[in-house]
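Engineer: need the 3D shape of this:
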Amino acid sequence: MDEPVFTMHARVSKPVFLGMLWAFTAVSFLFVLFRIVVRYGSFRRLYLDDFFVLLAWSIMLTTAIIWQIQGQVLYEIYAISAGTQSYTPDTLPKFLKFMRFIAPLTILFYSSLWCVKFSFLAFFFRLGSKIQSHRIWWYVVLAVTAAVWISSVADIDYKCSLGGLEDILIQCSDLRHVQYENRTFWANCAGDVITDLLILSIPVLMLWNIRISIGKKLILLAVFSATILIMAVAIIRVVINIDLDRSVDISWLYFWSFIEMGTAIIISCIASFRQLFVTSQNQHLYGKAAYRTPYQKLPNIGRKGYGPGESGPRGEGNTESQRSAVGATIVPLDVLYVRKEFEVANVPATKRPPLNREWE
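Structural biologist: Predicted structure coming up:
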């Protein structure tokens, strides 16, 4: 009866596990903090995607605190299994109490990961293209992403976490049950990667239709494609750890779970930094620039009439106001489009103004 419990071996040491756990939590916090400061400094407010990232990091912090406490019990069991620590009467009750946290910790993991996905979706919706097909595709991706999160939480083996001690020690160590549990890990990994690819397809469609240079498109696509790193970590988490016929090593599985959570939060913040730069230059990446040529507002410097505030002929004494008016109307050339047809006519030489005369 004790055999399934005390044949556990840690693939990652306790200092490495806890050190990595808090390192990713701290680093991701710095990225989140920088994101919030820049966002608030630029827009004087936070958006829905920012709150999703904050929620994802809060869940990660909660998970880290739980593991800091309950990880002591896990590594105590590893020590008993390795023969470096003696078995005591309270070992099994401790083990049962520890297993009670496995299902909630798994729910927190998927919830944190999916908060990052929903953050990306909210981010792209706010940028959103006005093309109806793009909007429809966004709603399709949202529905699929939500459905995969629900299924990932639903297929957790709650019986082997919240059940009795006999169920955990005997039934959950049965080969058929182990194979079923490992298949769910593979299925959830597939859902994780597929939803990431679907979310990545949204900015790809947008970039395909906007009128910016190829270089800028490639830069933006490279930034958004950083989510591929999250997919790589998700695959590594399962491929390295899961053997279909063997029970999963808890420390190794959650070691990579924390790496995936931290990486997802960091990548979501990096992707938003590029958008902040683009927004500051052109107000809206996927919108249309609404600049009008300000000819009517320019001072009358090309004729003899006096504009507002002019104090003498040719606008003398009003040089500073003219300069400020002209300077206020300057817009970036890359967003200014002028369409005007001009007719060129031969002008008699007698009517041409001398080149050295001032503007009248």
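Engineer: from here on, contacts and neighbour counts on C-alpha atoms
Structural biologist: Noted.
Engineer: contacts made by stretch 100-110 with the rest, please.
Structural biologist: 59-60, 63, 149, 152-153, 156-158, 161-162, 257, 261 (Cα atoms under 8 Å, 6 or more residues apart in numbering).
Engineer: give me the buried entries from those residues.
Structural biologist: Neighbour-count burial (16 or more other Cα atoms under 10 Å) applied to the contacts of stretch 100-110 gives 59-60, 63, 149, 152-153, 156-157, 161-162, 257, 261.
Engineer: now for these, which pair is the farthest apart?
Structural biologist: Spanning the widest gap among those are Leu162 and Met261, at 24.3 Å by Cα to Cα.
Engineer: tell me which stretches of this structure form helices.
Structural biologist: With helices called from DSSP state H, the chain shows them at 14-43, 48-82, 91-99, 102-127, 132-154, 159-162, 165-169, 175-209, 214-224, 227-239, 250-282, 319-328.
Engineer: distance between the shortest one and the chain's centre?
Structural biologist: Pointing back at helix 159-162 there. Offset of helix 159-162 from its chain centre (Cα atoms, centre = their mean, to the nearest Å): 32 Å.
Engineer: and that helix, what does it pack onto?
Structural biologist: For helix 159-162, the elements it packs on are helix 91-99, helix 102-127, helix 165-169, judged by 3 or more Cα pairs under 8 Å, 6 or more residues apart in numbering; DSSP states H and E.
Engineer: from those helices, which stretch is densest packed?
Structural biologist: Ranked by mean neighbour count, the helices and strands packed on helix 159-162 are led by helix 102-127 with a mean of 21 (mean count of other Cα atoms under 10 Å).
Engineer: could you give the angle of it to helix 132-154?
Structural biologist: 170 degrees (axes from the mean of the first three to the mean of the last three Cα atoms, to 10 degrees).
Engineer: for Arg100, give its distance to Gly164.
Structural biologist: Plainly put, Arg100 is 10 Å away from Gly164 if you go by Cα to Cα, to the nearest Å.
Engineer: wait, isn't Leu165 in contact with Lys97?
Structural biologist: No. With contact defined as Cα atoms under 8 Å, Leu165 does not reach Lys97; the gap is 9.7 Å.
Engineer: list residues touching both of these two?
Structural biologist: With Cα under 8 Å, 6+ apart as the test, Leu165 and Lys97 reach no residue in common.
Engineer: please give the structure of this sequence too, so both can be compared:
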Amino acid sequence: MALALALQTAFAALGQAYLGDVYLMTRVQNGVVAPGADFLDRMKRGLLGDGIMLLVAIAGIWVVKMNFLLFFYSLGSRITFYRVFWWVAVVVVLGCGAAAVGMLPFDCLFGEVMHVVTQCSTEGSVAAIYTRYKVSVVVDCVSDALIICFPISILFNTRISLRQKIILSSIFCLVGFTIAVTIVRGSIFGGVYKELDKIDRKVLDTAWALFWFYIEFMVCKYLL
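Structural biologist: Purely as a prediction, here's the structure:
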């Protein structure tokens, strides 16, 4: 949890350093302001900050997931089936984390400015990036749902009343808030992928994505 807190603090610090440039990109693509002479430099800086913050957020979220798994292992490690399922879950959750990182458009975040301008802003490229984004949301939700199985399976094998089992299961299912935030983060209706009628094309709102990544990070960390 100390590592998760350090990563959350790093995310906030990076936001203070780079969000001005990220917001400038958003205002320019929305036609609110005209790009200035230094826009390309600031765009490169904004994309760099965006990429670093996304990596930090994903790392932090998966650190919290592993914290959950380590905690639940100690509750049922003496049960063979439970222990085997736990190792399967660890492999799947780590694989989901690797997939979430792999879905990031590294060439459009850390590539040359001209590549970003000419290749990453086309309709097909934006649609492909959003498809990756949706896949990352799915693997995030799958890993959360898998983690929820552990406390519920433990509770329903204990000798307590059904009412107590339901109450405690409801508390553990608060992880569902994390899933809800993840779904909102990737929702096409939420603002990450929107149509600009004036120029008849779609763009990605990176500020929206960063905001909901941070919300997800905070929710999952404080639930633990």
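Engineer: TM-score of the superposition?
Structural biologist: Remark: TM-score between the superposed chains equals 0.89 [TM-score structural alignment, normalised by the length of structure 2]; 216 aligned residues with a Cα RMSD of 2.0 Å.
Engineer: compare Arg100 and Gly164 of structure 1 (neighbour count), which wins?
Structural biologist: Ranked by neighbour count (other Cα atoms under 10 Å), Arg100 of structure 1 and Gly164 place Arg100 first, with 17 against 12.
Engineer: for Ile215 of structure 2, see how far away the residue opposite that one in structure 2 once aligned is.
Structural biologist: Mapped onto structure 2 by TM-score structural alignment, Arg100 of structure 1 lines up with Leu48. Computed with Cα to Cα, the distance linking Leu48 of structure 2 and Ile215 of structure 2 is 21 Å.
Engineer: one more: Thr206 of structure 2?
Structural biologist: Taken as Cα to Cα, the span from Thr206 of structure 2 to Ile215 of structure 2 is 14 Å.
Engineer: out of these two, which sits in the busier spot?
Structural biologist: Using other Cα under 10 Å, the more surrounded residue of Thr206 of structure 2 and Ile215 is Thr206, with 20 against 17.
Engineer: who touches the more buried one in this structure?
Structural biologist: 22, 26, 50, 192.
Engineer: which one of those is nearest Ala145 of structure 2?
Structural biologist: Val192 (23.5 Å).
Engineer: count of residues packed around the corresponding residue of structure 1 for Leu5 of structure 2?
Structural biologist: Under the alignment (TM-score structural alignment), Leu5 of structure 2 pairs with Trp57 of structure 1. Trp57 of structure 1: 25 surrounding residues under other Cα under 10 Å.
Engineer: so stretch 151-166 of structure 1 matches what in structure 2?
Structural biologist: Going by TM-score structural alignment, stretch 151-166 of structure 1 lines up with residues 99-114 of structure 2.
Engineer: and if you look at stretch 253-266 of structure 1?
Structural biologist: Under TM-score structural alignment, the match for stretch 253-266 of structure 1 is residues 209-222.
Engineer: how far apart are the matching stretch and its match in structure 1?
Structural biologist: With mean Cα distance after the TM-score superposition for structure 1, stretch 209-222 of structure 2 departs from structure 1 by a mean of 1.1 Å once superposed.
Engineer: so what touches that stretch?
Structural biologist: 1, 4, 8, 11, 50, 53-54, 57-58, 60-61, 64, 175, 177-178, 181-182, 184-186, 192.
Engineer: who touches the counterpart of Ile148 of structure 2 in structure 1 in this structure?
Structural biologist: In structure 1, Ile148 of structure 2 lines up with Leu200, judged by TM-score structural alignment. Contact analysis of Leu200 of structure 1 by Cα under 8 Å, 6+ apart lists 224-225, 227.
Engineer: what's the closest of those residues to Phe34 of structure 1?
Structural biologist: Phe224 (18.4 Å).
Engineer: quick one: the alignment partner in structure 2 of Ile212 of structure 1 from Phe217 of structure 2, how far?
Structural biologist: Using TM-score structural alignment, the partner of Ile212 of structure 1 in structure 2 is Ile160. Noted for Ile160 of structure 2: a distance of 33 Å to Phe217 of structure 2, by Cα to Cα.
Engineer: over to Gly176 of structure 2?
Structural biologist: Where Phe217 of structure 2 is concerned, Gly176 of structure 2 sits at a distance of 13 Å (Cα to Cα).
Engineer: pull up the overlap in contacts between the two.
Structural biologist: Overlap of the contact sets of Gly176 of structure 2 and Phe217 (by Cα under 8 Å, 6+ apart) is empty.
Engineer: Ser119 of structure 1: what's it in contact with?
Structural biologist: 48-53, 268.
Engineer: distance to Ile194 of structure 1 and neighbour count added to those, as a markdown table?
Structural biologist: What follows is the contacts of Ser119 of structure 1, written out as a markdown table (distance: Cα to Cα, whole Å; neighbours: other Cα atoms under 10 Å):
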| residue | distance to Ile194 of structure 1 | neighbour count |
| --- | --- | --- |
| Leu48 | 23 | 15 |
| Asp49 | 21 | 23 |
| Asp50 | 23 | 23 |
| Phe51 | 24 | 15 |
| Phe52 | 20 | 21 |
| Val53 | 20 | 28 |
| Ser268 | 17 | 25 |
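Engineer: which of those sit farthest apart?
Structural biologist: Top of the distance list for the contacts of Ser119 of structure 1 (Cα to Cα): Leu48 and Ser268, 13.2 Å.
Engineer: burial of the alignment partner in structure 2 of Trp67 of structure 1, as a residue count?
Structural biologist: Superposed on structure 2 with TM-score structural alignment, Trp67 of structure 1 falls opposite Gly15. Number of residues near Gly15 of structure 2 (other Cα under 10 Å) recorded here: 19.
Engineer: check the one 3 residues further on too.
Structural biologist: When neighbours are defined as other Cα under 10 Å, Tyr18 of structure 2 has 19 of them.
Engineer: any idea what Phe85 of structure 2 aligns with in structure 1?
Structural biologist: By TM-score structural alignment, Phe85 of structure 2 lines up with Trp137.
Engineer: and that match, how far is that from Ile69 of structure 1?
Structural biologist: Distance from Trp137 of structure 1 to Ile69 of structure 1, counting by Cα to Cα: 43 Å.
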